[in-house]
Every structure is written in structure tokens, then in C-alpha cells.
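Enquirer: Coordinates only, no sequence provided:
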């Protein structure tokens, strides 16, 4: 009897119907560990999902205790999953196929799904929500496994399978998932307040933005432009980086500060060795005002300890000494190669290395101070007329909101 049944599966498997996912199962990341404020985290995650999937209004969301079920309602599975995997707060994602609850149909669907996978080891896991079903979990597991073994190159491994076939079944429907797509992890953006990132256009600062976003912090960006010494291409590069970051945060503000007059004043009046330090101090003062005006709680930079002269401990102390706002440096202890690898992973690297210099790289000095003394820094700064120029710069800021165009840079 069993041999006849197995042969029938070999015949039927050649003419299988295409089964498509109707839902996407979303598993929580770190917010699973939250207690009384868990509801707020989940609410924010659903809001972020809706924002990221705004192009698909037909998609619906159902919150369960430790997961969110996303109902596609005809929305394209692959595009929805690709957008979802960039949303922070999600540990993993699985497309779910729904079918009738009879054993033959479930077996057929599982075989179809596994025929699309590369050869691997697998395990079938059934959860019967209704114990009145006319078959046991073990019987269904065996039916599915047998059909797959006969018709594919997959092998069973119940201890350390490379792929798990998960079946949740009640009297009416079965929900089947085989794929697990890694999510972005972390916390939902918005639960950790808001911070202002100094976005230079280089490799480091977009990666710093990603790290801060991943901790649930909404990011706004500020960029210091120095035309005509910096080009329109350099500004376009920064805008493109902001656009790329909207893959992780649905809306992002970029504030452009005209910085030419301030830079020229510093390099005319102060000692050349202190130019970079004084320029960075001015940037921090301006950034602090913009941050306060936009209800940001911290400033964020892509600084990396010891990478350049302005990023020694002594330099960073001198730069932030007269700024009251909290400074966050998420890349402080990383090696450059680690930062480059992460830039490639998040999709910013190729844009960051475009050969358009920002105001920090154009006004280079041959021998910048690496261990500045704060007293001397302040004396050098006193030679410059910066207060009025900083107020003028603050009055002439341009603000852009991204995404500005319907384009995907990833």
C-alpha cells in the first residue's frame, strides 16, 4: 500500500500547481526581551513597516505576542520581503503559503516549495492546533519527508537541519514556511529618540548612521558645504547617501549648511596647524543649535579613534569641550576594514568613494596638531570672528527631505 502511495507522488510532482505565499511571518528582534513597554515597541515597529511598505496599501498587519503576520493581499512577495528586511526590530522573515488542511495537499505544497531549494538537509515540524484532525503530527511529518526524499536530492537530518519545514495546521487551513530571511535586528527606529548625524560624504558617517538607527534612534543629517571649493557633485553625492539610508529609515531630513566664510576666516586668522580643530569646533556649535531646534537629543559622528589627526583623544576632547549636547561615536573602536565591509553591506560604499571632496578634505594642512591643548585652541579661536558668521550660516540653511525620488540605490 505504501509503495503505491509513494509512486503516485512521483507522478504528481511533475505537474505541480504554483503555490504562492499569502503572508509573511515577521519575528521580533531584541524587543522580544522587553517588558511593560513592549507594546510601544511593537506599535512603533508596525508603524515603521507601514511607512516602508507605503507603496503597497493592500498589505495588512496582525500583531501576535511574539511576531507580526503581514498579509500580502496580492502584493509581490519578493519586493515586500526585500523592503521588510531593512526594517530594524525584525530578527527574521518567512513567507507563508496557505493551503487546505488535508494531508495530500499539505504534502504537495511542501514538495513544491522544496523543489525550488538547493539540495540540503531538512526537518519537518508540524504543530496541530486542532487535535481532532484525522492524522497525527508524526504521520504528516512522515508523508511530507517521504515525498521530498523520493523527488529531490534533499536529505533528512532531525538534529541539525539546514532547513526547517514548519507546518501550522487547524481543521480548515495549513500555514507552511520553509524560507528564513535574516532581518536587520536591533530596535524599531523611533523608540530611542532622535539624533543629528554629521554626514560628510565619506565612508564612515553613513555607517555610523546605520549603527545609530539600529539602536532605535531616528536620524537627521547635517552637511557642511563650502562652494565654490566643494562642487555640486560633492553635494549630490551626500544627497544620494541620504537617499540610500531611507532603505532603513523611511523618511530622512538633510540640513545643508553654507560653511565657506567660516572656513576662510579660520584659515586666514588662525595658525594652520589648528585649522581642522577650529573648523570641527565650529561645526559642532552649529550642529548643536540645529539639533536643539529639531528636538534631537544627541550629535553623532563617524569618528574613529586614531584614524586621522582630528580623531585622537586629545583632538576629540578639544573639539567637543564647548558643546553641551551628548556626543555619540558608534564607530570609535572599529578597524577601517570593518567599516568598509559594513559600508558595502548597507549599500553606501560605492557612493562614498566617488571622487568628490568635502570641505574637510579640501583645506588640508601638512602638519596638523594631533595633541592640541584646549587653552591654545581657545586662544587660536579668539583670533577669528566666528560668532556672526555662524549666525549667518544658521540663517541660510537648506533642508531636504528624502526620499525625494522613486529610486532604489541598493
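Expert: In hand now; what should we look at? Note that the structure is predicted; figures quoted are calculated from it, not measured. Numbering: from 1, shown residues only.

Enquirer: use CA for all of it now, contacts and neighbours both
Expert: Noted.

Enquirer: Show me what stretch 61-77 is in contact with.
Expert: With CA atoms under 8 Å, 6 or more residues apart in numbering as the test, stretch 61-77 has contacts from 21-28, 32, 46, 56, 58-60, 95.

Enquirer: what about burial for the residues you listed, which qualify?
Expert: Among those, the ones that count as buried by 16 or more other CA atoms under 10 Å are 21-28, 32, 46, 56, 59, 95.

Enquirer: can you give me the strands for the stretch 1-150 of the chain?
Expert: 23-28, 60-64, 67-71, 90-100, 121-128 (DSSP state E, counting those that start in this stretch).

Enquirer: rewinding a little: and the buried ones among the contacts of stretch 61-77, which two are furthest apart?
Expert: 32 and 56 (26.8 Å; CA to CA).

Enquirer: Neighbours of residue 358, how many?
Expert: 23 (other CA atoms under 10 Å).

Enquirer: so what's the closest residue to it other than its chain neighbours up against?
Expert: Once flanking residues are discounted, residue 358 sits nearest to residue 230: 5.9 Å by CA to CA, 6 or more residues apart in numbering. Contacts for residue 230 were tallied using CA under 8 Å, 6+ apart; they are 356, 357, 358, 359, 362.

Enquirer: any idea which helix or strand carries residue 230?
Expert: For residue 230, there is no host helix or strand (DSSP states H and E).

Enquirer: One more to weigh against that first structure:
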């Protein structure tokens, strides 16, 4: 079946005031345009009558894939279109179903209307359902059908479809402003970043390069995962790298059980400086309560004390398996799970309850703020786009 267009549905955008809704829909249309162009779609038309967005293009399959990367879309369906007359709708329903509905299958017909017509939604269900049953010999099952044909009639056009693809949901990318994501490329930080993208945020990935305390594989993984994630951002993902080798060296020489907390606080402080430079509105981290020793409630409080800006932790109540499932759906899982080696300065025992006074004394001793300012001044900035 050669489909005519794709019907795109949004969710909470429709709950906004008229003024805000119009702005969000225009953002959504702009991002749809950019996403389908990335997939190589050249011929298209995007329209947005109330409650829906319609994408008309001969490149349906490419567009179906492209729409899966656009935040703000709840679902979408490739459609056939006909005039809103019963005879035309029945004829198209038969054409769509002839190769999809067999005698040994069950089916249902769903219908809804917007506007005034000479028939009701129930009329359509009964008339089309009867014709399909007679023609195919299939049985009706409204609870759990093998096949569902949906008819949506809107003013002067009827749209018929059989497939509903799930979208990312949420809000259009970037409408809430910028955030700085502490981005390692491991399992957690990309998922946390993606969840905030879905809520309308524009993330900047901040990668902490350990220098001699890390590995080339670790750096390559971060870039590879950022490339995957950049498919969700219409203009690419801004990627900032900070050289933390000197900071790691100083912490290694002057800390023991609280090494992890000192390192993470240094990242928070660096993130706050980048936040100020970029005009962002806070940090994103992939922390989850109790997942590792440095993420106990006591230690999270100590981390929060290191910065004056908001810290957003979308994974705070997730367990690892939940995060992994989202990572798989994002397409970042395989890259994120690569073994890049452990942290060479990880102490044998990590403090689960840190001593804020002791930590601040150590930070003052190693002049952490001065070291952070140096590394921020020498930051490397790149724009990551899909590979």
C-alpha cells in the first residue's frame, strides 16, 4: 500500500494556551523538517490543522524513521486519504484491508470525527465493519483484535490507517532552555540527558577527560555515544571537554575514602562555571539514590553543597535495569556498555557518609577553584552530529 501522508499526534502541547500552543507547534514542525532532511527526505509538505500535524511526502518509510527522533510527538500513522463520504471511506477501507485481513483473523474498526457530517462515528464503525466481515470472513473482536482499521474524519478529509507508531512524547526540543550534562558516555548520563531532551531541554555535554588517569577508549566511547544522542537534537549536540588530569592528580595525593566525592564535587564546580559561560539553567547528572557508595543521600547532599545552581537527576528513582531498557531504545546501549577500564584512583573503601568540613579543607588545600578555572579556560568545544 502506497500511503498518502503521515498523521502526527502530539500530547501535552494541546493542553497549553493558544499562544503557547502555536509556538510549540511551530517548533515541532521545524524539528520534523530537520529530522526528515537528515534522513534524506527532500520532497515534503508539513501542515498543522488543530490537534494534528500532517506530513505529506513520497518518502514515507524514511519519514517514519525520522519521526522517531523528534521529541514532542506522541504517535504517528501513515494514512490514506479520501473525501469524507461513506462510499469513499468504505471503498478505501476495502483496499487497505484486502492484503492485511484474512478469514482466520479477528478485527476491529475504530472511528472518530471532527466537524459536521451526515454520519456518526458509530455509523462508520458498523458500515465499514460489516463490509470487511462479509468480504474477508474474519470475525469481529473489539477487545483484542489481530487487525485494527482506524478512520479519522476531519472537516473535508477522511484519514484511514492501520499502524500507530509510538513517539518520544514530551515537549519539543529546546523550548525550556539549556542545561549542562555531566556526560561520561556510560550507561546513565546519556539516558539522563535524553530524558531531559524529551522535556524540552537543550543539553550541552560536558565531558571530563581524565588524561593519564583515563584511557583513549574512554574518550572514544563518550564521542560515540554523543553521536548517537545527537540524533535527538536538530542542530547537533554541543560537546565540551575539560582536562581534569591535574585535578585528579591533586585529589589522588590528598584524599582517601572521600576521593569519589571530591572528584564529583570538582565536576559540579566545573559544570557551574560552564553553566555560567553558556547561559544555561542547571546541571544534568545520571545519579540514582544508593546505586553506588558516592550516591547515598548523605553524599548527594554533600555534592549539592558544592554548587549554587539546580541539579536535575532524572534517574534518581531508577534501578539499573530500567536505565538499561531506555538505553536500548535510544540505541546507546552497545556503545555505553563497552569496557573502558575502571577509575585508577578509586579507593578500596568509599565513604558512604562524607565529612563536608574535611572535604572543604582538602579542596582549599589543593586550591580546587583555581585548578577548575584553569581547565575551564582551556576547554575544548565541538559540535557532535549523527555518524
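Expert: Thanks, I have it. Quick caveat, the model's predicted, so the values are computed rather than measured.

Enquirer: returning to what we had before: tell me which of the contacts of stretch 61-77 of structure 1 is nearest to residue 393 of structure 1?
Expert: Looking across the contacts of stretch 61-77 of structure 1 and measuring by CA to CA, the closest to residue 393 of structure 1 is residue 46, at 38.6 Å.

Enquirer: What is the aligned counterpart of that closest one in structure 2?
Expert: In structure 2, the residue matched to residue 46 of structure 1 (TM-score structural alignment) is residue 29.

Enquirer: Next, the contact list for that match, please.
Expert: By CA under 8 Å, 6+ apart, the contact set of residue 29 of structure 2 is 46, 53.

Enquirer: a markdown table for the buried ones among the contacts of stretch 61-77 of structure 1, including distance to residue 253 of structure 1?
Expert: Output for those, formatted as a markdown table (distance: CA to CA, whole Å):
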| residue | distance to residue 253 of structure 1 |
| --- | --- |
| 21 | 35 |
| 22 | 35 |
| 23 | 33 |
| 24 | 30 |
| 25 | 31 |
| 26 | 28 |
| 27 | 29 |
| 28 | 27 |
| 32 | 30 |
| 46 | 21 |
| 56 | 23 |
| 59 | 27 |
| 95 | 33 |
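
Enquirer: Read off where stretch 283-302 of structure 1 ends up in structure 2.
Expert: Against structure 2, stretch 283-302 of structure 1 falls on residues 267-286 (TM-score structural alignment).

Enquirer: Just to confirm, what residue in structure 1 is aligned with residue 306 of structure 2?
Expert: So residue 306 of structure 2 corresponds to residue 322, using TM-score structural alignment.

Enquirer: picking up where we left off before, in JSON lines, list the strands of the stretch 1-150 of structure 1 along with distance to residue 211 of structure 1.
Expert: Listed next are the strands of the stretch 1-150 of structure 1 as JSON lines, based on distance: least, CA to CA, whole Å:
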{"stretch": "strand 23-28", "distance to residue 211 of structure 1": "18"}
{"stretch": "strand 60-64", "distance to residue 211 of structure 1": "27"}
{"stretch": "strand 67-71", "distance to residue 211 of structure 1": "24"}
{"stretch": "strand 90-100", "distance to residue 211 of structure 1": "15"}
{"stretch": "strand 121-128", "distance to residue 211 of structure 1": "34"}
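
Enquirer: Among those strands, which comes closest to residue 256 of structure 1?
Expert: strand 90-100 (32.3 Å).

Enquirer: Counting neighbours, show which residues of the closest one come out buried.
Expert: 90, 91, 92, 93, 94, 95, 96, 97, 98, 99, 100.

Enquirer: Looking at those residues, spot the one nearest residue 284 of structure 1.
Expert: Nearest to residue 284 of structure 1 among these: residue 90, at 33.6 Å, using CA to CA.

Enquirer: who's in contact with that closest one?
Expert: 26, 27, 28, 29, 183, 184, 185, 186, 187.

Enquirer: what do you get for residue 332 of structure 2?
Expert: 187, 190, 225, 228, 229.

Enquirer: Name the member of those with the most neighbours.
Expert: Ranking those using other CA under 10 Å puts residue 190 first, with 31 neighbours.

Enquirer: Residue in structure 1 paired with that residue?
Expert: Residue 190 of structure 2 maps onto residue 206 in structure 1, by TM-score structural alignment.

Enquirer: Around the closest residue to residue 127 of structure 1 other than its chain neighbours, count how many other residues there are.
Expert: With CA to CA, 6+ apart as the criterion, residue 127 of structure 1 has its nearest non-adjacent residue at 4.8 Å, and that residue is residue 168. By the criterion of other CA under 10 Å, residue 168 of structure 1 has 17 neighbours.

Enquirer: Give me the packing partners of the helix or strand hosting residue 168 of structure 1, helices and strands only.
Expert: For residue 168 of structure 1, the host element (DSSP H and E) is strand 163-169. Identification of packing neighbours for strand 163-169 of structure 1 by 3 or more CA pairs under 8 Å, 6 or more residues apart in numbering; DSSP states H and E yields strand 121-128, strand 173-177.

Enquirer: how near is the closest residue to residue 152 of structure 1 other than its chain neighbours to residue 109 of structure 1?
Expert: Distance criterion CA to CA, 6+ apart; nearest residue to residue 152 of structure 1, sequence neighbours excluded, is residue 115 at 6.4 Å. Noted for residue 115 of structure 1: a distance of 10 Å to residue 109 of structure 1, by CA to CA, to the nearest Å.

Enquirer: Tell me where structure 2 has helices.
Expert: For structure 2, the helices defined by DSSP state H cover 18-38, 60-67, 86-97, 121-136, 188-198, 216-229, 245-254, 259-278, 297-304, 320-330, 333-336, 356-365, 368-377.

Enquirer: What are the buried residues along the longest one?
Expert: When neighbours are counted by 16+ other CA under 10 Å, the buried residues of helix 18-38 of structure 2 are found to be 21-22, 24-25, 27-29, 31-38.
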